[in-house]
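[1] sharing a model prediction with you, sequence too.
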Amino acid sequence: MKKKKQQYPEPTVGGLIISPKGRIFLMKSHKWEGYYVIPGGHIELGETFEQALRREIKEETGLTISDIRLICVQEFIFGKTYHKSNSHYIFFDFLCKSKTEKVHLNEEGHSPIWVTLKEALDLPLEPYTRKVVEKFRRMIR
């Protein structure tokens, strides 16, 4: 009898990036059916959360980030809005700052925008990004 390989949730990081003007960075992604998202991705074996976040943000946006702090942890199980509907992820989402609003997107993102908190909440955000933005709103009240 062939033994089935054990599968586990995949840990990922995401960054809610705040500019010097106090604006939030968002982009659209082919992975989320055109919703606005925060940049992020998988944690590679041997990486810390912070190393993974810095690498993913740099790869996807060209931005260098600082003042990193955990904002929330979310679990994604078999979501319909994601391009891989049979996925199970643990999202570790962080608040961070950038010294510039000048971005250079890689192939994962398109339609980059810097918006106010109010403007962000009026956009079509994928559900997990919306939770991060709403958590940030509660933090700054």
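    Received the coordinates, thanks.
[2] from now on I want contacts and neighbour counts done on CA atoms only, so please keep to that.
    Will do.
[3] count the residues that sit near residue 85.
    Using other C-alpha atoms under 10 Å, residue 85 has 11 other residues around it.
[4] list the contacts for it?
    When contacts are counted by C-alpha atoms under 8 Å, 6 or more residues apart in numbering, residue 85 touches 78-79.
[5] and the gap between it and residue 77?
    8 Å (C-alpha to C-alpha, to the nearest Å).
[6] same question, residue 105
    In terms of C-alpha to C-alpha, residue 105 sits 27 Å off from residue 77.
[7] included below, for side-by-side comparison, is a second structure:
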Amino acid sequence: MSIRTAARAVIVEDGRLLVTENESDTDRWYLTPGGGQHAGETLHETLRREVREEVGIEVSVGPLLAVQEFIPENHGQPDGQQQTNFLFRCERTGGTVESANDDDPHQIGCTWLRITDLEMEAFFPKGLTPLLKAEEMEKMPVYLGETR
């Protein structure tokens, strides 16, 4: 089995986190924008492309905030793809937030969630939630380990 490397954007404005809204037949969940790295791309190039595809904006990529792994077998998903996510702080530099023309069949939109409300939402990775508090952001980068 191959391991997918992905870059994800942590974009915070006015105490809110930009997320993609995703849905299956049985669930709805939120993720930071981003996705899989293509051969020949740096993580920063991947991140700018994925953010443009998923939420329609341009970003400048800042520091690495966290590294998170997802092993699907540990979460009852034996057919899932193992993934290592690199989460970067990003700033919007242009464009309007809107669900763009991404090929992800689960993405149904994008929205802003209040950081104070993330623990009540189906937001992943869960390990990022407590770190998004202003006083915690300075302690990054953090290896979140294997989480959902």
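    Thanks, I have the structure now. Not measured: the values here are computed from a predicted model.
[8] thinking again about what came up before, of residue 105 and residue 77 of structure 1, who's got more company?
    Higher neighbour count among residue 105 of structure 1 and residue 77: residue 105, with 18 against 13, using other C-alpha under 10 Å.
[9] look up the closest residue to that one, ignoring the ones flanking it.
    Leaving aside its chain neighbours, residue 105 of structure 1 sits nearest to residue 61 (4.5 Å; criterion: C-alpha to C-alpha, 6 or more residues apart in numbering).
[10] counterpart of that neighbour in structure 2?
    Matched to structure 2 by TM-score structural alignment, residue 61 of structure 1 sits across from residue 55.
[11] likewise residue 94 of structure 1?
    Per TM-score structural alignment, residue 94 of structure 1 is aligned with residue 88.
[12] helix/strand/coil for its match?
    When classified by DSSP: H, G, I helix; E, B strand; the rest coil, residue 88 of structure 2 comes out as strand.
[13] how about it, what does it touch?
    By C-alpha under 8 Å, 6+ apart, the neighbours of residue 88 of structure 2 are 7-10, 61-66.
[14] now swap in residue 76 of structure 1 and tell me
    Residue 76 of structure 1 touches 87-91, counting by C-alpha under 8 Å, 6+ apart.
[15] identify the residue of structure 2 aligned to it.
    Under the alignment (TM-score structural alignment), residue 76 of structure 1 maps onto residue 70.
[16] same thing with residue 52 of structure 1?
    Per TM-score structural alignment, residue 52 of structure 1 is aligned with residue 46.
[17] hmm, residue 37 and that match touching each other?
    Yes. Between residue 46 of structure 2 and residue 37 a contact is recorded at 5.4 Å, counting by C-alpha atoms under 8 Å.
[18] what sits in contact with each of those two?
    6-7.
[19] neighbours around residue 34 of structure 2, how many?
    27.
[20] leaving out sequence neighbours, find the closest residue to it.
    Residue 34 of structure 2's closest residue in space is residue 8 (C-alpha to C-alpha, 6+ apart), at 4.1 Å.
[21] the helix or strand hosting the match of residue 52 of structure 1 - contacts with which helices or strands?
    Using DSSP states H and E, residue 46 of structure 2 maps to helix 43-55. If you count contacts as 3 or more C-alpha pairs under 8 Å, 6 or more residues apart in numbering; DSSP states H and E, helix 43-55 of structure 2 packs onto strand 4-10, strand 34-36, strand 57-70.
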